[in-house]
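S.K.: The amino acid sequence is not available; the structure is as follows:
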């Protein structure tokens, strides 16, 4: 059932997601936020690795793996690396542990004065807090994720994915007060961008266009 309930959004769903994120903190064109979270399991007796894949969950790596490596090797990381066609498709927000890429915007480490970079960082932080709150709700809903999974790693991975599926189902069944179809997308139009096709260039485009 994973692919039925945990999947990358289509274009229609992306428009709803963009509107929701813009409503939260005024950061335009965001289709998701990314981060890693640790879930305790009983250590394997040998060097076991098993793979099972929220829009996307990758539960294949031990806690020592760096978030950027987990993302780069995930299904969605590979999809964006090989199939991203520009900012019109939307961007993800990640913390400074990730590299700034054209499809993954990170905060400025030392924001320059007067160029919108500090405001970019504040809006970025406020928007990206969504993923931290989601992890908190997820772990409270399924207590096993906040304690320790005392099973072999391959079964622990399946449990984590199952909890992700059930979390998404729970959200789907909790009807919002305003139907998604009625959500007004009042974010500004994304202007054309013809600069360098890399994360830093696109991040500068966002900062100077929307936050200066």
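M.R.: That came through fine. Remember, it's a predicted structure, so these values are computed and weren't measured experimentally.

S.K.: going forward, measure contacts and count neighbours with C-alpha atoms only.
M.R.: Fine.

S.K.: Next, the distance between the ends of stretch 40-54.
M.R.: Terminal residues of stretch 40-54 are spaced 19 Å apart (CA to CA, to the nearest Å).

S.K.: how about that stretch: buried residues?
M.R.: For stretch 40-54, the neighbour count (16 or more other CA atoms under 10 Å) marks 40, 41, 52, 53, 54 as buried.

S.K.: before we move on, what about stretch 84-98?
M.R.: For stretch 84-98, the neighbour count (16+ other CA under 10 Å) marks 87, 90, 91, 92, 93, 94, 95, 98 as buried.

S.K.: Please apply the same query to stretch 103-112.
M.R.: 103, 104, 105, 106, 107, 108.

S.K.: ok so, going back, any idea which of the buried residues of stretch 84-98 is the one closest to residue 5?
M.R.: Within these, the smallest distance to residue 5 is 19.8 Å, found for residue 92 (CA to CA).

S.K.: List the buried residues in the longest helix seen in the chain.
M.R.: When the chain is scanned for its longest helix (criterion: DSSP state H), the result is helix 117-141. Across helix 117-141, burial judged by 16+ other CA under 10 Å covers 117-121, 123-125, 127-128, 130-131, 135, 138-139.

S.K.: ok, and here's another one to check against it:
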């Protein structure tokens, strides 16, 4: 939290979240579940990291057809953060995610279509700079372990590729801990659709998340 406050002026941040595709050869079962929007078969792995590029959580059990928001919605990490918020709404702890995730009190996302020069636009710029740590983390991970890299096609079944991804994340953290450096080029994933919230309880949580985001925006811009 201290890092994100000191560097970006954003309080309460415990990590950043993003999804990344791990390519596969065409599976023999449930092929449609692995065909992603970019036109190839993959797993869509959810990555949560801290400011030091350490991976705090990885979920690579879903096929490439699954949206980032869907994977997040069904993750243990979201359930935990939601539980923490519901037990103590005043507790300030959340992740930073891009527009592919729903705005929630435990996941802060950018404003949609802010006006040029507006405080919302300023917030989005700061948010983007802070959140790029997860893109950098994914870039280092895939650059170091080429079996996960862009353009590769794993010859194993999806379940084994998911286990390989988990092991690579653990090895990545070991490398970070012992300062084994690697600097791949920056890589960004395609933006995914935002999931609208319709139910009454979800709308209430959305308003709470909007209030949190507005407070952060005001603290940055004032």
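M.R.: Here it is on my side, so go on. All figures in this text were calculated on a predicted structure; none of them were measured in a lab.

S.K.: I'd like to know which elements the longest helix of the first structure is packed against.
M.R.: Using 3 or more CA pairs under 8 Å, 6 or more residues apart in numbering; DSSP states H and E, the elements in contact with helix 117-141 of the first structure are helix 11-25, strand 30-33, helix 153-173.

S.K.: Please repeat the previous calculation with a cut-off of 10 Å.
M.R.: Using 3 or more CA pairs under 10 Å, 6 or more residues apart in numbering; DSSP states H and E as the contact test, the elements touching helix 117-141 of the first structure are helix 11-25, strand 30-33, strand 91-93, helix 153-173, helix 199-206.

S.K.: The second structure: matching residues for that one?
M.R.: Counting by TM-score structural alignment, helix 117-141 of the first structure falls onto residues 120-144 of the second structure.

S.K.: which part of the first structure lines up with stretch 100-108 of the second structure?
M.R.: Alignment note (TM-score structural alignment): stretch 100-108 of the second structure is matched to residues 97-105 of the first structure.

S.K.: circling back to that earlier point, so which of the buried residues of helix 117-141 of the first structure comes closest to residue 163 of the first structure?
M.R.: Of all the buried residues of helix 117-141 of the first structure, the one sitting nearest residue 163 of the first structure is residue 138; the distance, using CA to CA, is 8.0 Å.

S.K.: which residues does that closest one contact?
M.R.: Contact analysis of residue 138 of the first structure by CA atoms under 10 Å, 6 or more residues apart in numbering lists 132, 145, 146, 163, 164, 166, 167, 168.

S.K.: And for residue 78 of the first structure?
M.R.: With CA under 10 Å, 6+ apart, residue 78 of the first structure has these contacts: 71, 72, 84.

S.K.: surely residue 111 of the first structure meets residue 203?
M.R.: No. If you go by CA atoms under 10 Å, residue 111 of the first structure and residue 203 don't touch, sitting 11.6 Å apart.

S.K.: what residues are shared contacts of those two?
M.R.: Counting by CA under 10 Å, 6+ apart, the common neighbours of residue 111 of the first structure and residue 203 are 117, 120.

S.K.: From the centre of the second structure, point out the most distant residue.
M.R.: What lies farthest from the middle of the second structure is residue 28; by CA atoms, centre = their mean that is 28.9 Å.
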